[in-house]
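A.B. asks: One predicted model, sequence on top.
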Amino acid sequence: MKKLIVLTSLFVFSFLGTNAQNHTETSKTKVVLITLDGLRWQELFSGADANLIENKDFVRDVAELKTEFWRNTPAERRAVLMPFLWNKVTQMGQLHGNRNEGNKVNLTNSKWFSYPGYNEILTGSPDDKRIASNDKFNNPNTTVLEKINNMTQYKGKVAAFGSWDVFPYIINEERSGIPVNAGFESATGNTLSPNEIFLNELQKQIPSPFGSVRLDAFTSHYALEYMKKEHPELVYISYGETDDFAHEGNYSAYLTSANNTDALIQQLWDFTQSDPFYKDNTVFILSTDHGRGTQPLETWKSHGSDIAGADQVWFVVFGNNVTALGEVKTTEQLFSTQIAPTVLQVLDRKLKDAEMKGKAIKVFEN
C-alpha cells in the first residue's frame, strides 16, 4: 500500500512538474516585429491624402478610389484605410507618430532609405559610414534578432521573413544562423505543410511587378505557416509593397496595399490569439524604415536625405500587458533606435544592451 502511495505521489508530482514546465514555456512573452516599408505617417494617421487621391498623375480611377478610401474626416479616412489598427489596436495598444498632434518619431541615421533604416531598427544604432547603400552585403552589425538567437533560452526560436531580397544580408543570415525567407525564396525543409507546398507552387506562377520584392501576401503567409509549425518566440516580418508602389507613383495601389497589409497583420494577430503557445502572451511592434516627401507633391514617391520629411516615421505596439494609450497625442520625441531595445524589454525586462544607442520605449505600466 505504501509503495502504491509513493508511486502515485511520484506520478502526480511528475505530472505537475511537466505541466509547470510547459506553462512556463508558453507563458513567456513572444514578440512579432513588423515593418511596412515606406508607409508615411500621413496616411497612417489621416488616411488618404486629399492632394493625391484626386491627382490623375497618381490615380487611374479617381471615383473608384474615392469610393473606397475617401471620407470626410481624417479619423474616418484612416479607419477605412487600416480598420484593424484604428478599430482594434487603439483599444489594446499605442500608436505614436502623429505629428499633427506634436507626437514625433524620427530616424537618427542621415540616409533616409531602406538598408540604413532597417539597420537602425534592428540594431538600435545608426551606422552612416558602413551602411550607406541598399547593396547586398552582409551587415557588419549585430541585430537584436541575432543577439536574442545567441541566448541559450532562445536559440533556434528566432525567424525572419521579408518581401525584399536584401534581408538575408541585413540580418546576416550566414553569420547569425537565423532562418530568413525573403525575396522570392520558397519554404524549405522535410516537413512542409500543405499550405507551404501550395505557396511554393503559387509564387512561381504569379509574377511580381517588382524585380527584387515579392508580393506581401506570400511573405505574410510563409511567416504564418512557419509560426504554426515552429512557434518562434521572436519573429520579424517586413512588408515591402507600399514602398514600391509609391516609387512607381501609383497612389491607388499604395493605398490598397496599406489596406491589405492591415488585414494581413490582423490575420497574424488572430492566429496568435487562437494558438495556445502565443495566446495572451504576445506583443506586436510595428514601424517603418523611412518616411516620404510631401512638398513638392511629387516627392511623396521618394525618400532619401534630399527629401524633406523622409526621416519622419511612426511606431505602434499592442498586445499582452501593453498599456492601452490608443493614439498618443501628447508632445513627445521618439526615435527608431528605440525599437530594438524595446524588443529586448518586451521579451524580458531584465535584458539590456549597452551597445544600442536608443532607450527602450515604455510600453508597460510597471
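C.D. replies: Good, I have the coordinates. Numbers count the residues shown, from 1 in each chain.
A.B. asks: rest of the way, CA atoms for contacts and neighbours
C.D. replies: Noted.
A.B. asks: Mind jotting down where the strands sit in the stretch 101-250 of the chain?
C.D. replies: 103-106, 158-162, 180-182, 234-239 (DSSP state E, counting those that start in this stretch).
A.B. asks: would CSV of these with distance to Thr29 be doable?
C.D. replies: Shown next, in CSV, are the strands of the stretch 101-250 of the chain (distance: least, C-alpha to C-alpha, whole Å):
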stretch, distance to Thr29
strand 103-106, 25
strand 158-162, 13
strand 180-182, 22
strand 234-239, 9
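A.B. asks: Would you mind listing the buried residues in whichever helix in the chain runs longest?
C.D. replies: Longest helix of the chain, by residue count under DSSP state H: helix 2-27. Neighbour-count burial for helix 2-27, with 16 or more other C-alpha atoms under 10 Å as criterion, is recorded at Thr26, Ser27.
A.B. asks: How about stretch 287-300?
C.D. replies: Ser287, Thr288, Asp289, His290, Gly291, Arg292, Gly293, Thr294, Thr299, Trp300.
A.B. asks: that older thread, could you say what helices and strands the longest helix of the chain packs with?
C.D. replies: The contact analysis (3 or more C-alpha pairs under 8 Å, 6 or more residues apart in numbering; DSSP states H and E) places helix 2-27 against no helix or strand.
A.B. asks: Which of the strands of the stretch 101-250 of the chain has the highest mean neighbour count?
C.D. replies: Among the strands of the stretch 101-250 of the chain, ranked by average contacts under mean count of other C-alpha atoms under 10 Å, first place goes to strand 158-162 (a mean of 26).
A.B. asks: can you list contacts of it?
C.D. replies: 145, 148-149, 178-183, 219-220, 222-223, 232-240 (C-alpha atoms under 8 Å, 6 or more residues apart in numbering).
A.B. asks: Repeat that for stretch 115-129.
C.D. replies: 107-111, 131-134, 139, 141-145, 170, 289-290, 336-341, 355-358.
A.B. asks: Compute the first-to-last residue distance for that stretch.
C.D. replies: Start and end residues of stretch 115-129 are separated by 12 Å (C-alpha to C-alpha, to the nearest Å).
A.B. asks: Next: stretch 77-87.
C.D. replies: The first-to-last residue distance of stretch 77-87 comes to 12 Å (C-alpha to C-alpha).
A.B. asks: Mark which of the buried residues of stretch 287-300 are part of strands, please.
C.D. replies: Ser287 (DSSP state E).
A.B. asks: In the buried residues of stretch 287-300, find the pair that's most separated.
C.D. replies: Within the buried residues of stretch 287-300, Ser287 and Thr299 form the most distant pair, 20.8 Å apart (C-alpha to C-alpha).
A.B. asks: In addition, the following structure is provided for comparison:
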Amino acid sequence: MKKSDFLLILTFLTLFCAQAQKPDVPKVILITLDGLRWQELFTGADPLLVANKEYVGDTTHLKQRFWRNTPQQRREALFPFIWGEVLKIGQIHGNRKLGSKMDLTNTMWFSYPGYNEILTGKADDIRITSNDKLPNPNTTFLELANNDSRYKGKVAAFGSWDVFPYIINEEQSGVPVNAGFEIATGNELTERERFLNELQPRVPSPWATVRLDAFTHHYALEYIGKSHPEVVYIAYGETDDFAHEGDYEAYLKAAHNTDGLIRELWNFTRKDPFYKNNTIFLVSTDHGRGTQPLDTWKSHGSDIKGAGQVWFVAFGAGIKTLGEIQALEQLYSSQIAPTILKLLQIEGKTINGNPIQIMDN
C-alpha cells in the first residue's frame, strides 16, 4: 500500500470516528424537587389547604401571591417559568386528570428509595428500605457516565439533603457530591464560592440534615460556570421539609422559588457557549404526598394513598415540543435513568429499562 493511500484511509477513518462520536451529544441537567405533589404542579394552590388556617395561618398574603380563580391561573402564578416558558418549548407529564400518569415502581414511597429508582433505573425494595446513610449498592447513571472516557471528570451532583453522598455512593462512583452542609472545596475557588463557604455556616437552617436550597443552587450554578460539567444532578429539598412541618404557605413559596431557580439555570445555559443550544433539562420528584384525608398532604410512604404518584418535565435541545400531555400514558420514575443514558449515548448493562421518548428524532 502506498503511503499516500494509507494516509488517505487514515484520514477517512479519523473523520468517520469523529462523526460516529456525534459531538452534538447534549449536556444533561437532571433536577428533582423533593416531595412536590403533582396536584400543585398542575392545578396550583390547593383550595382546601389555602382555606385551612391550621396549615396557612393568615391567608391574606398567601392568597395575594398564589390564589387565582381557576386551576390554570393558579398553576401559572405558582410556577410561572414552567407554565409560561417550558410549556411552549418542552413537555410536561403527569396530569392524571388528563390521563397522563407517572408512578414510582418502588413500594416504599419515600426519599432514598425514590432517588435510587430515579438514578439507577430500578426499584430495590429489598436493600433500600430506609433513609439511613448507607452507601447505595446499586449503580447510578452518574457513575456510569463518570466511568465513560467521554464524561470522566465531567459529572457532578448537588443536593440539599445530606444523604445524597450515600445515595450516589460518592466514594465508589467518583462523582463529586456537594450536599447537606458541605462547602465548596479545591484550590481554585471562585470569589462567589468563597463567599458561600463563609455565609452557609452563619445562616441557620430549620433542619438538621437539609440546608436551604439557595445554597445548593448557587454552589451548583457557580461550579457549572467554572468547570462546565456535561452531566449534572441538582436535588432541591425545601418543599418536602416544609410540607412535613404542615406549613403550606412555606411549601408553596419553596415551590415557587425553585421554579425561579430552574429559570436561572436555564437562562445561564442559553448564554454560556459551552451549553448554549445543546443542553437538556429533566425535572421530576422522588415521591408524591397524600390528599385524602386532607392531613396526609404532609406525609408520604407506603401507607399514604397517592404518595407513589409523580410527574416529569423535559425541555431543551432536541426535545419534542408537546406541551402538557393530554393523552393516556403510563410512565415510571425508573425510566428516567435509561432516558438519560440514551441521551448521552451510553450503554448501561445495569440500567436497561425503556427510555421515555422525548426527542424529536
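C.D. replies: That came in fine, so what should we check first? Quick caveat, the model's predicted, so the values are computed rather than measured.
A.B. asks: Identify the residue of structure 1 aligned to Ile89 of structure 2.
C.D. replies: Matched by TM-score structural alignment, Ile89 of structure 2 corresponds to Met92 in structure 1.
A.B. asks: likewise Pro204 of structure 2?
C.D. replies: Per TM-score structural alignment, Pro204 of structure 2 is aligned with Pro207.
A.B. asks: So which bit of structure 1 is stretch 3-10 of structure 2 matched to?
C.D. replies: Using TM-score structural alignment, stretch 3-10 of structure 2 pairs with nothing in structure 1.
A.B. asks: cool, stretch 262-278 of structure 2 as well?
C.D. replies: With TM-score structural alignment as the criterion, stretch 262-278 of structure 2 aligns to 265-281.
A.B. asks: Aligned to Gln345 of structure 1, what sits in structure 2?
C.D. replies: With TM-score structural alignment as the criterion, Gln345 of structure 1 matches Lys342.
A.B. asks: hmm, I was thinking of Glu332 of structure 1
C.D. replies: Aligned partner of Glu332 of structure 1 by TM-score structural alignment: Glu329.
A.B. asks: Pull out the buried positions in stretch 146-154 of structure 1.
C.D. replies: Result for stretch 146-154 of structure 1 [16+ other C-alpha under 10 Å]: buried residues Glu146, Ile148, Asn149, Asn150.
A.B. asks: These into JSON lines, with extra columns for distance to Gln312 of structure 1?
C.D. replies: As requested, the buried residues of stretch 146-154 of structure 1 are arranged in JSON lines below (distance: C-alpha to C-alpha, whole Å):
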{"residue": "Glu146", "distance to Gln312 of structure 1": "27"}
{"residue": "Ile148", "distance to Gln312 of structure 1": "28"}
{"residue": "Asn149", "distance to Gln312 of structure 1": "30"}
{"residue": "Asn150", "distance to Gln312 of structure 1": "32"}
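A.B. asks: Spit out the contact partners of the counterpart of Leu297 of structure 1 in structure 2.
C.D. replies: Matched by TM-score structural alignment, Leu297 of structure 1 corresponds to Leu294 in structure 2. Contacts for Leu294 of structure 2 (C-alpha under 8 Å, 6+ apart) come out as Leu48, Leu49.
A.B. asks: Aligned counterpart of Gly124 of structure 1 in structure 2, please.
C.D. replies: Per TM-score structural alignment, Gly124 of structure 1 is aligned with Gly121.
A.B. asks: what's the answer for Asn150 of structure 1, then?
C.D. replies: Checking TM-score structural alignment: Asn150 of structure 1 goes with Asn147.
A.B. asks: Then Thr219 of structure 1?
C.D. replies: In structure 2, Thr219 of structure 1 lands on Thr216 (TM-score structural alignment).
A.B. asks: before we move on, the earlier item: so who does the match of Glu332 of structure 1 touch?
C.D. replies: Counted by C-alpha under 8 Å, 6+ apart, Glu329 of structure 2 has contacts Gly99, Ser100, Lys101.
A.B. asks: can you do 10 Å?
C.D. replies: His93, Gly94, Arg96, Leu98, Gly99, Ser100, Lys101, Met102 (C-alpha atoms under 10 Å, 6 or more residues apart in numbering).
A.B. asks: what does Tyr332 of structure 2 give?
C.D. replies: Tyr332 of structure 2 touches 101-106, 117-118, 121-122, 309-312, 354-356, counting by C-alpha under 10 Å, 6+ apart.
A.B. asks: How about Ala20 of structure 1?
C.D. replies: Ala20 of structure 1 neighbours (C-alpha under 10 Å, 6+ apart): Ser14, Thr26.
A.B. asks: again, only using 7 Å
C.D. replies: For Ala20 of structure 1, no contacting residues are found, by C-alpha atoms under 7 Å, 6 or more residues apart in numbering.
A.B. asks: Over to Met356 of structure 1?
C.D. replies: Thr123, Gly124, Ser125.
A.B. asks: ditto for Leu49 of structure 2
C.D. replies: Tyr55.
A.B. asks: And it, what's its match in structure 1?
C.D. replies: Per TM-score structural alignment, Leu49 of structure 2 is aligned with Leu52.
A.B. asks: Which strand or helix spans its match?
C.D. replies: helix 50-53 (DSSP states H and E).
A.B. asks: average gap between that helix and structure 2?
C.D. replies: Once fitted to structure 2, helix 50-53 of structure 1 is off its aligned match by 0.4 Å on average (mean C-alpha distance after the TM-score superposition for structure 1).
A.B. asks: Pull out the buried positions in that helix.
C.D. replies: Leu52, Ile53.
A.B. asks: How far off centre is the helix or strand following it?
C.D. replies: Counting by DSSP H and E, the element after helix 50-53 of structure 1 in chain order, helix or strand, is helix 62-69. Counting by C-alpha atoms, centre = their mean, to the nearest Å, helix 62-69 of structure 1 is centred 28 Å from the centre of its parent chain.
A.B. asks: Okay, angle between whichever helix or strand comes after helix 62-69 of structure 1 and helix 62-69 too, please.
C.D. replies: Next in sequence after helix 62-69 of structure 1, counting helices and strands by DSSP H and E, comes helix 74-81. Comparing the axes of helix 74-81 of structure 1 and helix 62-69 via axes from the mean of the first three to the mean of the last three C-alpha atoms, to 10 degrees yields an angle of 90 degrees.
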